[in-house]
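**Student:** my questions are about this predicted structure, shown below with the sequence.
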Amino acid sequence: MMPLTIFPLQYKAEGKKIGIKTCPDALAKVVLRECGSLKYSKTYQCWYLPYDKAVFSRLKQQFTTLSILSHNEPSGATTPTKECLPGIAEADTAIPIPPAQAAPQTPQEEQPRIVVWNNSGWKVQVPYKKELIAKIKQIPDVRWVKEEKVWFVPLRKGNFQALQQATGIEPPHIDFSEYTKPTNNGSIYPHPTRTDMVCISVPYRAAVIAHLMRMKGRHYDKGQRIWTVPKVKPVLEELISLMQQSGLTLTVQATVWDNCPEKLPPQNRQQSNSYLQRVPAHRQETVQLFTDRLMLRNYSWATIKSYTLIVMQLMKAHNWQLPQEIPGRQIEKWLGKQIQNGISASYQNTIVSAISLYLRLVAGIDNWQLHLPRPRKEQKLPNVMSEQETLRLLSAPENLKHRCMLYLGYAAGLRVSEVVNLEISDIDSERKVITLRAAKGKKDRQVMLSDTLLTVLRTYYKAYRPKRWLFEGENKHEPYSARSLQAVFRQAKYKAGIRKQVTFHSLRHSFATHLLEGGTDLRIIQELLGHNHINTTLRYTHVSNKVITNVQSPLDKLFKNEKVL
């Protein structure tokens, strides 16, 4: 460890401090922060610690060469004058000051530095030497801390001797006087401020911590080492059972079960509350009113979320003014800026609809004086995969659950939201149909259940045994996340070597196109896809190979009997 020079510092109105004359390096700062509350003074241009016996005692233990000045002398004047700081008893803090010696043969920067870290091991800073690094790597459970550029050697049987043999330096001894043996006691009690959450204090158990990490809505307070989780009866019962199986002695306060709901609140209400937290207090009531009125009119949650976020973005861009108070020209400029940022024509249309609906439902303005222009409708063709590409993609995932979800998307032409929201009761194996409830547009529909898909679903059910949702999420009480399924598709796409710009929705496009190429009537495809208008389904005629390849290019006719090159 580097030499350290300290002096008594009279710091403004706070009184005495232990001033640090030497400029500490990165490793020394880590050690100094362990000794006490390390701060820097711009006035005195030095670091300092609290003027305390315990702090000084830690300094003695960590720094073998500690020089003490009587006051802050100019740079270069580092001759020690006392063996202890004034006002601190010599019997408690006396430090022998080694006499001046010749400089060691090895430069200081090339010597390994070892400090105790949190009484759980040692942090080691060494110069880059292949032989030395190879010896340190052989120490059991050693790891490299990239941020601090040091090695961490955990406290394990034999590591003290191994570190000493590797570096040639005796590591500092670890003080176990303040060590407390971990207990097997856990507790669950009500949250002090939130009625929908409970607090959990639990010692480390791998299975319990892994379960808590997977819970939706959980939070961990590093300072207090307390978990907070949603207050829901089945969730708590499952957690308590797991904690007891892990051998923990559990204390559960009786008030935890007061007004404890039997199931999780609707996901849309949870998300609505999370959006309100982003809004200033004086505007939360307005946003809540808009959300509630959309719900009363039975809008889908996807529409409610999209419209609410648009109104929030508009208000935030104008210092949280109400939309009816923003001049029309300012709204036009804001919309123009969004278009410059590259939003699509369909999203531009959504913005216009959201603002107009807010003004009509909340502000009571039916005939808005500013009519935002609606964009020209884009005529985009769907991205379709060939049958060979589809086969490679469906065969790519090794996970049975992932493969089953992709099979469903292609075999029945389902949207990503329709796949994740399927329940076991929606699969009718006798009639060979799948019922989709409250799909896009709040419409129910039925699609065919193929024999191949039924075989895959039965294999999946025997392996996973889901209870309600066909595809359960990390929390068994909730369905699989749509974003997670989209990530599954991307991984399968890259693994299958498909370079087209395709998404999970492309399985639906491919389903319709392959049916059309196989001779299925367009009206039947319309019903299977749940389209309101036949014009929407007619898009697939533009990408069907059956239509396109039957037409001969005039170039082929021109060079029919001629050499091309």
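**Tutor:** Ah, there it is. Numbers count the residues shown, from 1 in each chain.

**Student:** use CA for all of it now, contacts and neighbours both
**Tutor:** Fine.

**Student:** show me where the stretch 201-350 of the chain has strands.
**Tutor:** Under the criterion DSSP state E, counting those that start in this stretch, the stretch 201-350 of the chain carries strands at the ranges 219-221, 226-230, 249-252.

**Student:** list the buried residues for the strand ranked longest in the chain?
**Tutor:** Among all segments of the chain classified by DSSP state E, the strand with the greatest residue count is strand 4-11. Within strand 4-11, the residues that count as buried by 16 or more other CA atoms under 10 Å are 4-9.

**Student:** now tabulate those in a markdown table and tack on distance to residue 349.
**Tutor:** Listed next are these as a markdown table, based on distance: CA to CA, whole Å:
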| residue | distance to residue 349 |
| --- | --- |
| 4 | 67 |
| 5 | 69 |
| 6 | 68 |
| 7 | 70 |
| 8 | 70 |
| 9 | 67 |
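
**Student:** before we move on, the earlier item: next secondary structure element downstream of the longest strand of the chain?
**Tutor:** Using DSSP states H and E, the helix or strand that follows strand 4-11 towards the C-terminus is strand 15-20.

**Student:** and the comparison structure, right after this:
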Amino acid sequence: MPMRGDDSSVLQEFAASLGARDPKTVATYLTTMRDFVAWLGTQTGGTPFHLGLVTETAVRGYMDFLATTNRAPRTRSKALSALRRFCQWAMDEGHLRRNPARAMERPTVVAVAPTELSEKQRFVFKTMVEQHAIPRFAAIFALGYWAGLRISEIAALRLDQCTINQRAGSITLVDAKGGKTRTLDLHNMARRALYDYLSPAEPHDDDRDPESMYVFTSQRAAWLRQHGRPDHLSERGIEHLWAQFKRQGSYEEWQLIADVTFHDLRHDFAHRARQSGWSLEEIAVYAGHQTKDGAPAIATTARYTLPSRKQLKERVQLLQG
């Protein structure tokens, strides 16, 4: 996230300290800190902002403000993470003697089962891909549905990360959050879709830009390269293609799939893997759920595969007396 002209020098230094962290994480941290600074400005003596104002009383007051303005528990939890990271940076730089955000209790976030597609929804999506999708989108869909990739991973996928032929296929991904790599052997449906798209023997109307290192290229690839910017299809571009694709269905199909996001394909992949007998550790490794030391982040994976109310309703009927 670019800095704003009204950002204080403190925020600019904090942003610089975040280095190569995931851009989305950096954006969340900066948004929170700007909101915190703005809130402090409404308090007596809260302007101009300086690090001496970052006290436990101020942090607690801000968190109470978020609660009374009906911010969701997950939003408040992310805000507290940002404040803790900022205060830790301030301590490391010698600006604070202690971390005033550390004493705050994290808001309880109620676990809700991520979206699992119904059999009807799965049938509709797979049928529509066969009937309507051009090879590029068919490959994008397959990587989401059959490999559970994040949108960011699909958008930034490079040719040198793919080993694809008519019989086998694998891709090597670099985790944007930690720089770790993982190599995934692809399900045959994902391998075939990617091979069909990239195969030079199969020319398509939507051919990728041949000068790009990326698998999925932007329509403005040449212009982006001239200006020193990545020329891959953007995450927003994938979301746009997803919305266009869903609109190709009939009214009945639209009613079934209108609210399904592309990221829901990743959640559904985890559910289907679990139902197919995968362990949580296996799903975590494949999906890229890792801790900082590279171990499988089982807690994250468990949230992806939480049972739905319908599943629990069916299970409770199986209880023996």
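**Tutor:** Yep, it's here. Everything quoted here is computed from the prediction, not taken from an experiment.

**Student:** the strands of the stretch 201-350 of structure 1: which one's closest to residue 457 of structure 1?
**Tutor:** With CA to CA as the criterion, residue 457 of structure 1 lies closest to strand 226-230 of the strands of the stretch 201-350 of structure 1, at 32.1 Å.

**Student:** for stretch 17-28 of structure 2, list every residue counted as buried.
**Tutor:** For stretch 17-28 of structure 2, the neighbour count (16+ other CA under 10 Å) marks 18, 26, 28 as buried.

**Student:** what's the closest of those residues to residue 40 of structure 2?
**Tutor:** Closest approach between those and residue 40 of structure 2, by CA to CA: residue 28, at 18.3 Å.

**Student:** quick one: residue 133 of structure 2 and residue 245 touch, right?
**Tutor:** Yes - contact criterion CA atoms under 8 Å: residue 133 of structure 2 and residue 245 qualify, at 7.4 Å.

**Student:** show me what contacts residue 423 of structure 1?
**Tutor:** Under the criterion of CA atoms under 8 Å, 6 or more residues apart in numbering, the neighbours of residue 423 of structure 1 are 468-471.

**Student:** tell me the counterpart of it in structure 2.
**Tutor:** For residue 423 of structure 1, the aligned residue in structure 2 is residue 158 (criterion: TM-score structural alignment).

**Student:** ok, its match to residue 279 of structure 2 distance?
**Tutor:** Spatial separation of residue 158 of structure 2 from residue 279 of structure 2 under the definition CA to CA, to the nearest Å is 29 Å.

**Student:** again with residue 100 of structure 2
**Tutor:** When CA to CA is applied, the distance between residue 100 of structure 2 and residue 279 of structure 2 equals 40 Å.

**Student:** higher neighbour count, these two?
**Tutor:** Between residue 100 of structure 2 and residue 279, counting by other CA atoms under 10 Å, residue 100 is the more crowded of the two (19 against 12).

**Student:** name the element the more buried one belongs to?
**Tutor:** Applying DSSP H and E as the criterion places residue 100 of structure 2 outside every helix and strand.

**Student:** next: residue 189 of structure 1.
**Tutor:** strand 185-190.

**Student:** any idea of the angle that strand forms with strand 226-230?
**Tutor:** Using axes from the mean of the first three to the mean of the last three CA atoms, to 10 degrees, one finds that strand 185-190 of structure 1 and strand 226-230 are set 50 degrees apart in direction.

**Student:** and for strand 185-190 of structure 1, what span of structure 2 is it aligned with?
**Tutor:** Aligned by TM-score structural alignment, strand 185-190 of structure 1 corresponds to no residues of structure 2.

**Student:** now that strand: buried residues?
**Tutor:** Within strand 185-190 of structure 1, the residues that qualify as buried by neighbour count (16+ other CA under 10 Å) are 186-190.

**Student:** between those residues, which sits nearest residue 338 of structure 1?
**Tutor:** Residue 338 of structure 1 has its nearest neighbour among the buried residues of strand 185-190 of structure 1 in residue 190, at 45.1 Å by CA to CA.

**Student:** apart from its neighbours in sequence, what residue is nearest the closest one?
**Tutor:** Of all residues not flanking residue 190 of structure 1 in the chain, residue 198 sits nearest, at 4.6 Å (CA to CA, 6 or more residues apart in numbering).
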